[in-house]
Structures are given as structure tokens and as C-alpha cells.
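Trainee: sequence first, then the predicted structure:
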Amino acid sequence: MERKKVLIFVFCLFFILQSSSSNYVSISSLSKDLNLKVKYSLDFGYFELFNDKKKVRIFSGMPYLIYENKINYMEELIKLDKNGEILFPIAYVNLIKEYFREKPSITFEKKTNLEQKSLPSSSSKVTISSFSQSSSIKQIQPVTGEKFKPINCIIIDPGHGGKDPGGLGIGGIEEKKLVLQVSKRLYDCFRDNSSIKVFLTRRDDRYLTLKERIEMVKSILNRGYNPIFISIHGNISLKPDIYGFEIYTLSEDSTDEEAMAVELKENANFDVKDIKETEELFYILKDLIIDGLIVQSESLASFISKKISSNSEIKFKAQKKANFFVLRYNLVPSVLVEIGYISNLKEAKLLNNREYQKKLVNSLKEGIMSFIDYYNKTKGFLK
């Protein structure tokens, strides 16, 4: 009973209380009509409708409706009526009914690809694939010590975009728009640095698949640059008191349950087909290369963490690890940055403030350049 009260309280922070109408159906009515069970997860920010064969997952504050291998981007969010009952817009209801009333195409147990994909182990059989007929292994593999190549490029990746809004925070803040603003500010910070080339994966409100993001990295590598990759995101939680800057590096095992929740949220916008196509492009020569990239990525994260935490105006929360797809399939040192929680009232206001954004990106820039300078000075940590 106490858990249910907490759930209702948190949902009230995200959604405006409204009266039920003919355009909405309550979760209790829908679950009864379709004979479904309901599962709430406060820790991971979602709830599910399911039976013995199928399940549908809906994220709080994010217009995703996920089942099997398909992510549906909805135009509206769920909301509450005046009694605290969860209401589904009719578009959700129609999709859910259609899905549960049709014959299952795959079994319930096989629909976990979005949640768990482990990295290949040293005993795994390795398949090497080129990106195109003109690509070669020599062209796109990371430098491993035969000839040092300094880092001379930064790829800034604003998360989400287009049909994928990411998180929807307090005051109607859309993650996709916020992170694009911050990414452009970070890009501008490097414009006067002639020794560093900077790329944005997107400059406007467009949707990029996982495959497209990774192919951009491959293309930049093939042009002779030696880049690092910074993916910019905004965080969201069902617990409105949580706030702060976080930075993530790749790991098969998440640091903690909170890191797992962030991993689940950020991976949710890539469907299984996209992941499989990206995996066909990605190759691993040997575990040593993966280990080298992870060490470099963790060092990059540490330099950024140090600069962010030294800025008294920015709340530094943690440096963590998780199995993000955009990091997992990358060929260069990579980090995923959560600039703050748009579900926290105070931090959402700060993140929407131009002056705060400038302070944030300046600290990010300082951390990035500290890493690049150290990496190049020590010739890849070898001196």
C-alpha cells in the first residue's frame, strides 16, 4: 500500500491532474478488459502490462510504448485523473489491444534483447566485418601502439532527436532539445582551437539510429582523424529529489541499480533490428583492444569528473559504468554524460538557463582538453 502511494505521488509530479474523458482509458479498466497483470517498478522508472505470453512496457515521463522488437513513439503521455488513476490516451489503448489480441509471434522469454546484451568474452568466436567494400581493418581499427597518433578530434553526440524526445521533464522540458542546445554550446567552445576538429552527430531535431551514429564514427576514422566520443543526455527519475551530473563508461555490469535504470532508459530508444544491424558493422579484433578502449574511456571520464566536481556551481553526482549500446559498439574512447536530472525542479531550471549551460560546457571542455593534453603528452599513457 505504501509503495502504491509513493508511485501515485511521483506520477503527480510528472503529469497534470486531469479528469477522465472518452479519449482516455484507465489502467484498471484496460487490464481487466484484456485480463492482464500490472507490474510497477519505481526503481527502473516503468510499468508493464502482461500475461503469460506477452508484455508491454511504458516508461514514465517518456512517450515510449515497447513490445517485442518494436518501439512505438507516442504523441502523448499517460496521465492521472483527479482520483490518481493512471489513464492511457486512446492511441495507447488501441495499440495495446491490437497487440494482446493477436497471436503471439515470439515467446515471452525471447523478448529480452533490449534489456540484456553481454559483451563477447575472450572465448567467443570473433567475426571481423568491414563497414564497406572500400573499408579495411587497417583503416578503422584503433591505434594499438605500433605508431602513436595523437587525439585530434572530438565527436559530440546529442542524444535522442526527431521522433524520439528522450525524457520529458518538469515544465515540459524535452531532453532531445536540451541536449542539442548544450551540445552546440560545447561545439562552439572548440571552434577557435585549430588543433582539434569537432563534429556533431546531429545539428537539428532529427532521429538518428544507433547504426547511423556508429557509422559516423567509422567515417571520421577513415578520414584520418583520431577522435574521442562524447554522448550528451539528460537524466530523469521517478524520485524527484535526485539530481546531479553523472558520467558513464562501458561495462557489461552496471555499477548499481540506479546505473542500470539509466542504461535501460537510454538503450530503450534503439530497437532490436537497429542493434543487430549495428552489430554486423561492429567488429572486435581481440579483447586487448576492448580493454585499451575501456581504459582510455575511464581516464577520459575521470578527467571530466575532476573538472565538473571542482566547479562549486555544478552538483557532481557520480562516475559510473553501464552497458550502453552507443558506447558498446564504438571504436574510440567514449563516454556518456548525463548533464543533470530534468525531473528535479531546481536542476531542470538550471539546465534551462543559458548562463548555467555556459558554465557547464566550459567545465566539460576543460575536462576533455585535460584528457587530450595528457594523452598526447604521454603518447597514449606510454610515457
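Mentor: That came in fine, so what should we check first?

Trainee: make it CA atoms for all contacts and neighbour counts henceforth
Mentor: Will do.

Trainee: mind listing the helices for the stretch 151-300 of the chain?
Mentor: Assigned helices in the stretch 151-300 of the chain, in chain order: 175-189, 210-222, 257-267, 272-281, 287-309 (criterion: DSSP state H, counting those that start in this stretch).

Trainee: just send the ones you listed back as a markdown table, with distance to residue 322 and mean neighbour count too.
Mentor: Supplementary listing: the helices of the stretch 151-300 of the chain in a markdown table, determined by distance: least, Cα to Cα, whole Å; neighbours: other Cα atoms under 10 Å:
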| stretch | distance to residue 322 | mean neighbour count |
| --- | --- | --- |
| helix 175-189 | 20 | 21 |
| helix 210-222 | 17 | 18 |
| helix 257-267 | 6 | 19 |
| helix 272-281 | 17 | 16 |
| helix 287-309 | 12 | 20 |
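
Trainee: ok, which of those helices comes nearest residue 28?
Mentor: helix 257-267 (25.1 Å; Cα to Cα).

Trainee: so which elements touch that closest one?
Mentor: Packing partners of helix 257-267 (3 or more Cα pairs under 8 Å, 6 or more residues apart in numbering; DSSP states H and E): strand 316-322.

Trainee: and the strand it packs on, which residues are buried?
Mentor: For strand 316-322, the neighbour count (16 or more other Cα atoms under 10 Å) marks 316, 317, 319, 320, 321, 322 as buried.

Trainee: the fifth one and residue 278, how far apart?
Mentor: Applying Cα to Cα, to the nearest Å, the value for residue 321 to residue 278 is 21 Å.

Trainee: what is the end-to-end distance of stretch 204-217?
Mentor: 18 Å.

Trainee: OK, contacts around the closest residue to residue 80 other than its chain neighbours?
Mentor: Excluding the flanking residues, the one nearest residue 80 by Cα to Cα, 6 or more residues apart in numbering is residue 86, at 4.7 Å. Taking Cα atoms under 8 Å, 6 or more residues apart in numbering, we find residue 86 in contact with 26, 27, 78, 79, 80.

Trainee: alongside the first one, take a look at this:
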Amino acid sequence: MLRRGMEIIKKFLIKFWLPLGITVVMLAIALAFTMVLLVRQQITVHINNITIRQGPDVLKSAQGMLKKGEHLNILDRDNGWYKIQREDESTGWVAGWLVERKEPVKHMSLLSEATIELDPGHGGSDNGASSIDKKHFEKNYTLALAQKTQSELQNNYGTRVLMSRDDDQVVGLLKIPKVGEAHRANAFVSFHFDSTDENNTGSGFTSYYGKEDNGSQELAQYLNSSMAPVMPIKNLGVKQADYIVLKYNSVPSALLENGYINSSRDFKNIRNKKYQQTIAKRVPLGLEQYLNYQAKQTE
């Protein structure tokens, strides 16, 4: 009886080995995929003081704070934000890039939960303005400055930074604002260096804004105020301008002209890495003050 049963099973396996094999493989893949999803939905917090908010944005109301070592379930994702469930089953939204971060944040603030787009002006075949000797181009210094600012924001504040470009390439002017808009950026900052028709006839730094009704004017003012005390060149103030990256941008936006590249005096600073680093350290302070202002407006 047993032998007959074994023969029946053997014949069955021989006849249906292919569909059975496929079924087993598919079940194994499905099980592995399910395990991966389960692992991805769970995470451990590695840094302290991550704010829990009522929605996926830094300006949403706070409702708690995460501590290092907490175990979370991720229920949903929205533009870099995680909807999480804590061990006490309470839920809320947190900045996903902070939850994923392993290194402590030196300056934890609203800026840590913000998404900022940095735009190094010009690039590729578009050199921008040039120095008096025509050997140094605006595009290279805007990129260097933006990268220093990116490093400062990410390393010391934990900010999520978007770059309109991170190498020597042309980016269409109308495409630049789309980067921040697609990721619901909280602010946009474009870096430039000014120029005049005649060499050595201009000097100073200027902060520009485009729209007056979306926070751009306040953003430009806070950035200008944060830079003014430490800049070695004249402050030309805050002005309105219809630059494309400002005019066609729904994100609060500012454009910084950080000196005249065809001015011997200004260019001496522009090419100095310490000058670039000074600006890179002051821009986050202006952004932080701007976000604090915005938060008060939403209370």
C-alpha cells in the first residue's frame, strides 16, 4: 500500500514537476518580497529630538518628540516625510531624512526639517559674468559657493538640500524652479555674482526677491540681514527683480548677488574660499530666521 502510494506521488511529480517548480519559486519570491517590505516598514531612531508633526511639512503643528533608540513602524510616505507609529501606537509625521540619519545634528531646528533648493547660477556653455582678465567665470564660483552651503546645511543642520545642478551643466531657467516645486521646498536660494559694463565700477552684495505675496520678500530680507554683519563689501540692500528663477517660482525665493566679479576689490573676495565659507555659514542662519518667522505666521 505504501509502495503504491509512493509510486502515485512519483508519477504525479514527474508529470507536474514544471508547474510545481514554478509555483514553489513564485511562493519563495513572494515570501522574500513580503519580508523585505516588512523590514522596510520598521526603523530605529538614531538621533535625539526629532519633532513629530500633524502633517508632512515643517510648518505643521508639533505633537511630540522622538528619542534615540525608539522603534517605529512606517505607515506612509509623502515627499520625504514618514507617517510613523510609535510603540505606544500614537502616530504622526516626521522628516524621513532625519529618521534615517545616523550622525547627530549639531544645530537641530526648523531648518533641520526643511527642504531647501540651492541654485548655482549659470553652468555649462553659459559662463555667466567673467573677471576682468576673462579667465574666471561666474558659473564656477556659484557652484563652489552652493556646494559649500549644501555641505553646511546637510552636515550641521540635517537639512534636505536639492541642487538645481551639482556639476558644470546647463539647466534651463524654467526648469530650475521645478526642482523645488516638485519636492515642495520651503525655500529657494539662487547664487550669483554681479557685473557692470565697465570694469571696477561696481561693488557690493544685493539680495533680490521676485514675488511679494509668498514670503519671498521676507526670505530675501532675512538672508540679507544675516550676511550683512560679516561681509567685507558694501550691502546694497534688498530689491525686487523679475529674474525668471524668481518670477516663475511658486516657492519662496531669493537671488543673492555676492559681489561684482569684474571688480578687482570684490573679485579678490569672491575667489577666496574663506569668503565663500562665510556666506555658506550665514545663509543657513537667514533661512532659520525666515522659517521661525513663517512658523509664527501659521500659529
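Mentor: Structure's in. What do you need? Being a predicted model, the structure only gives us computed values, none of them experimental.

Trainee: for the buried residues of strand 316-322 of the first structure, which one is nearest residue 158 of the first structure?
Mentor: Using Cα to Cα, the buried residues of strand 316-322 of the first structure come closest to residue 158 of the first structure at residue 322, 18.4 Å.

Trainee: that closest one matches what in the second structure?
Mentor: The alignment partner of residue 322 of the first structure in the second structure, by TM-score structural alignment, is residue 241.

Trainee: correct me, but its match touches residue 209?
Mentor: Yes: assessed by Cα atoms under 8 Å, residue 241 of the second structure is found in contact with residue 209 at 6.1 Å.

Trainee: hmm, back to that, translate the residue nearest to residue 80 of the first structure into the numbering of the second structure.
Mentor: Checking TM-score structural alignment: residue 86 of the first structure goes with nothing.

Trainee: on that earlier part again, with distance to residue 137 of the first structure, neighbour count and secondary structure as added columns, please give the contacts of residue 86 of the first structure in a markdown table.
Mentor: Listed next are these as a markdown table, based on distance: Cα to Cα, whole Å; neighbours: other Cα atoms under 10 Å; DSSP: H, G, I helix; E, B strand; the rest coil:
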| residue | distance to residue 137 of the first structure | neighbour count | secondary structure |
| --- | --- | --- | --- |
| 26 | 55 | 20 | strand |
| 27 | 52 | 18 | helix |
| 78 | 48 | 24 | coil |
| 79 | 51 | 24 | strand |
| 80 | 54 | 22 | strand |
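
Trainee: can you map out the helices along the stretch 1-150 of the second structure?
Mentor: For the stretch 1-150 of the second structure, applying DSSP H, counting those that start in this stretch gives helices covering 2-40, 96-99, 138-152.

Trainee: so what secondary structure elements neighbour the shortest one?
Mentor: Right, the one you point to is helix 96-99 of the second structure. Using 3+ Cα pairs under 8 Å, 6+ apart, helix 96-99 of the second structure sits against strand 81-85.

Trainee: show where the strand it packs on falls in the first structure, residue numbers please.
Mentor: Using TM-score structural alignment, strand 81-85 of the second structure pairs with nothing in the first structure.

Trainee: so how far is that strand off the chain centroid?
Mentor: How far strand 81-85 of the second structure lies from its chain's middle: 19 Å, per Cα atoms, centre = their mean, to the nearest Å.

Trainee: stretch 317-328 of the first structure now?
Mentor: Worked out by Cα atoms, centre = their mean, stretch 317-328 of the first structure lies 9 Å from the chain centre.

Trainee: next one: stretch 137-155 of the first structure
Mentor: The answer for stretch 137-155 of the first structure is 25 Å, by Cα atoms, centre = their mean.

Trainee: what sits against the nearest residue to residue 315 of the first structure once chain neighbours are set aside?
Mentor: Excluding the flanking residues, the one nearest residue 315 of the first structure by Cα to Cα, 6+ apart is residue 244, at 4.8 Å. Residue 244 of the first structure makes contacts with 314, 315, 316, 317, 339, 340, 341, 347, as judged by Cα under 8 Å, 6+ apart.
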